[in-house]
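Peer 1: The following block contains a protein sequence and its predicted model.
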Amino acid sequence: LHFLVPWGLLLLVMVHLVFLHETGSTTKLYCHGDYDKVCFYPEYWVKDFLNVVVWLVFVVFSLMRPFFLGDPEMFIESDPMMSPVHIVPEWYFLFAYAILRAIPSKVLGVVSLFSSILVFFVFVLVDNYVSVLFKANKFFVFV
C-alpha cells in the first residue's frame, strides 16, 4: 500500500495536468466567460518545468554526494554504554523541551505542555475577527 499510493497520486496529478492543459483554468473571482480562462502552456508550463529542473538538480546532487547535506554528528562513532552530552531535540520540539525543563514537577510539566498545545484550539472559538471583504470561516482562523 505504501508503494502504490504515491504512484496513484502521481497518476492523478498527471491526469489533472492533462485536463488543465486541455481546458484551461478560470479564477473564481472573475468568472465572466471564456475570455477569462488562463492558458496552461506558456505561463504555468514554464514554472512547472523550472520546478522540475530545480528538483532534478537537487536529486542528482544528493545521489552523487549523499553525505554532503547530512548532519556532521552522524559521523561520530557511537558508544552504546554512554549517551552523548550534545543530544538536543529537533527544532520543532524545542518549545516542548523548554516547557518540560522549566517545570520541575513531571505532572505539571505534562499538563502545561498539553495546555500550550490546546491554547491554539481556543482561537477557533474566539470570534472577534471582523472583515468587510472576506467573511472568514472559523477553521481558517485556526489555520
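Peer 2: Yes, it's here.
Peer 1: contacts, neighbours, all on C-alpha from now
Peer 2: Fine.
Peer 1: can you give me the strands for the protein?
Peer 2: In the chain, no strands are found when defined by DSSP state E.
Peer 1: got the buried residues for the longest helix along it?
Peer 2: Across the chain, the helix with the greatest residue count (assigned by DSSP state H) is helix 42-64. By neighbour count on 16 or more other Cα atoms under 10 Å, the buried set for helix 42-64 is empty.
Peer 1: Packing partners of it?
Peer 2: Using 3 or more Cα pairs under 8 Å, 6 or more residues apart in numbering; DSSP states H and E as the contact test, no helix or strand touches helix 42-64.
Peer 1: now with 10 Å?
Peer 2: Counting contacts by 3 or more Cα pairs under 10 Å, 6 or more residues apart in numbering; DSSP states H and E, helix 42-64 is packed against helix 4-23.
Peer 1: Tell me which other helices or strands the helix it packs on touches.
Peer 2: Counting contacts by 3+ Cα pairs under 10 Å, 6+ apart, helix 4-23 packs against helix 42-64.
Peer 1: In addition, the following structure is provided for comparison:
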Amino acid sequence: MKITKSELLRRIEALEEWASGADEMLTELNHALPDPEYDAMCEENAVAVEDSLDRRAARLGLKNPELTGSGYYHSRIASKLLERGQKLVMCFVSNVSESDALNEKTIEVITSVDAEFNDADDYGWQFVVPINNQGEPLTQAEVGL
C-alpha cells in the first residue's frame, strides 16, 4: 500500500490534533483529581491568613480581644491578673503562640492589656504566659481563678 505525501500529512495532522486533545484531557483530569498535599497547604495558608487578620483587627481596635478558646489559656490568666488590679505581671512573651512563648522564654513585665499585652516599654505582645519568680508558668489555681 502506497501512501501519498498529502495523505501522510493529513494523518500527522490528525495525530497532532489527537495528542493536543489528550493533553487537554490530562490537564483537566489533573485539576479534577484531589491532591492531598496541595489541599493541606491551602488549609494551612487559610488558617495562617485568618490568624493574621484577627491579630491585625485587634491591633487596629476593630476587634475586642476576647481572650477565649483553648489557645489562650495562659493569656487569660494574665488578663485576669491585670483586671484584678495587679500592676505588673512577669511573663514569657511571643507574637507567634503561647507554646512559642514557653519555648523561647523571652521575659517581659506586662503592665496592661488592650488589643495586645503591653510591656513596660509599651511594646505589644499577642501571647503571654505569666510566670512565678522561678520562671515556671502560673496556673489558675495558683492565682485564685
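Peer 2: Nice, thanks for sending it over. Every value quoted in this text rests on a predicted model; they were computed, and no experiment measured them.
Peer 1: Could you get me the TM-score between them?
Peer 2: The TM-score (TM-score structural alignment, normalised by the length of structure 1) is 0.22; 52 aligned residues with a Cα RMSD of 4.4 Å.
Peer 1: contact partners of stretch 32-45 of structure 2?
Peer 2: If you take Cα atoms under 10 Å, 6 or more residues apart in numbering as the criterion, stretch 32-45 of structure 2 is touched by Leu26, Ala46, Ala48, Val49, Glu50, Asp51.
Peer 1: how about 8 Å then?
Peer 2: Stretch 32-45 of structure 2 is contacted by no other residue when judged by Cα atoms under 8 Å, 6 or more residues apart in numbering.
Peer 1: got the buried residues for it?
Peer 2: Neighbour counts over stretch 32-45 of structure 2 (16+ other Cα under 10 Å) mark no residue as buried.
Peer 1: repeat for stretch 10-19 of structure 1
Peer 2: For stretch 10-19 of structure 1, using 16+ other Cα under 10 Å, no residue counts as buried.
Peer 1: for stretch 111-121 of structure 1, same thing?
Peer 2: Neighbour counts using 16+ other Cα under 10 Å place Ser112, Leu113 of stretch 111-121 of structure 1 among the buried residues.
Peer 1: before we move on, what about stretch 104-114 of structure 2?
Peer 2: Using 16+ other Cα under 10 Å as the test for burial, stretch 104-114 of structure 2 gives Ile107, Glu108, Val109, Ile110, Thr111, Ser112, Val113.
Peer 1: C-terminal to the helix or strand hosting Asp54 of structure 2, what's the next element?
Peer 2: Following DSSP states H and E, one finds Asp54 of structure 2 within helix 36-59. Next along the chain after helix 36-59 of structure 2, taking DSSP H and E as the criterion, comes helix 73-83.
Peer 1: Output the contacting helices and strands for that next one.
Peer 2: Judged by 3+ Cα pairs under 8 Å, 6+ apart, helix 73-83 of structure 2 is in contact with strand 89-94, strand 107-113, strand 127-130.
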